[in-house]
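Enquirer: Sharing a sequence plus its predicted fold:
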Amino acid sequence: MNGTLPDPETGMELTPAQVADLLPAIQRGEIALIDCREDDEWRFNRIEGARLVPLSRFGEAVPPETPAIVYCHHGMRSLRATSYWRQRGAEAWSMSGGIDRWSAEIDPSVPVY
């Protein structure tokens, strides 16, 4: 992948490894990393550089102007959030397996629950 987002037409999901490749662009603000879990989950663990937009308040949220990667605990809520934003014209992808898979494959220092 080499630090670039795939064509949205190729699918709605990115693997944690693909997201890890994009961390420099996320840190530069070129891509938004959105955690769609709830506040209590956010307080327990998160991916550095992410912004919290709970799925329960997604209807109130304005999609970012930059492309966005959305994650949750296991990847189901983030798929719904990604679909919702795509229907509103945003470039968005869901991280498959959520933060649980991120902890297992990318950063074991992120606690699991």
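Expert: Nice, I can see it. What you see is a predicted model; the values in this text were computed from it and never measured.
Enquirer: C-alpha only now, for contacts and for neighbours.
Expert: Will do.
Enquirer: how near is the most centrally placed residue in the chain to residue 62?
Expert: The geometric centre of the chain, computed from its C-alpha atoms, lies nearest to residue 70 (Cα atoms, centre = their mean), at 2.3 Å. Using Cα to Cα, to the nearest Å, one gets 14 Å for the distance from residue 70 to residue 62.
Enquirer: so the residue nearest to the centre of the chain touches residue 97, yeah?
Expert: No - counting by Cα atoms under 8 Å, residue 70 sits too far from residue 97 to count as a contact (11.2 Å).
Enquirer: next up, a second structure to put side by side with the first:
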Amino acid sequence: MIDQVRPSQLPDWLADAASGGAVPVVLDVREPWELQAAGVKPEGFELVAIPMAQIPARLGEMDSGRPVAVLCHHGARSQRVAMFLAQQGFSRVANIAGGIDLWSAERDPGVPRY
């Protein structure tokens, strides 16, 4: 089961995930043009951007022992990537439900909606 974490709940998830000593990762799987349209500021996490289609080829760049919360536009792509990561042995994975769109509404209204 993949944790579903709303952007407003992310600080609590990050704090819990970091209790094991590893800095959590927010994996943004949106396309480069989407990253230019709207982005998040790393606060309590490392931000890594890898487009969804590149995840399998770039899996070796990631540490399966670190907690990962996956972000996309609305939450569908990130859910698929989170499930893939869990199948690849990542021990702590969450989907950021509602994606960057809900991030703007709940957490940072300065993030543009597109």
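Expert: Sure, I can see it. Treat the numbers as computed from the prediction; the structure is a model and nothing was measured.
Enquirer: Now compute the TM-score of the two chains, please.
Expert: Structural agreement between the overlaid chains, expressed as a TM-score with TM-score structural alignment, normalised by the length of structure 1, amounts to 0.80; 102 aligned residues with a Cα RMSD of 1.9 Å.
Enquirer: which residues touch residue 51 of structure 1?
Expert: If you count contacts by Cα atoms under 8 Å, 6 or more residues apart in numbering, residue 51 of structure 1 has them with 32, 33, 34, 35.
Enquirer: so who does the aligned partner of the last one in structure 2 touch?
Expert: Across the two structures, residue 35 of structure 1 finds its equivalent in residue 28 of structure 2, going by TM-score structural alignment. By Cα under 8 Å, 6+ apart, residue 28 of structure 2 lies in contact with 47, 48, 49, 50, 51, 70, 71, 72, 78.
Enquirer: Over to residue 34 of structure 1?
Expert: 50, 51, 52, 53, 68, 69, 70, 71.
Enquirer: Give the aligned equivalent of the third one in structure 2.
Expert: Pointing back at residue 52 of structure 1 there. Matched across to structure 2, residue 52 of structure 1 falls on residue 49, judged by TM-score structural alignment.
Enquirer: what's the neighbour count on residue 67 of structure 2?
Expert: Around residue 67 of structure 2 there are 24 other residues, counting by other Cα atoms under 10 Å.
Enquirer: do residue 9 of structure 2 as well
Expert: Applying other Cα under 10 Å, we find 14 other residues in the vicinity of residue 9 of structure 2.
Enquirer: Now which residue in structure 1 aligns to it?
Expert: Residue 9 of structure 2 maps onto residue 18 in structure 1, with residues paired by TM-score structural alignment.
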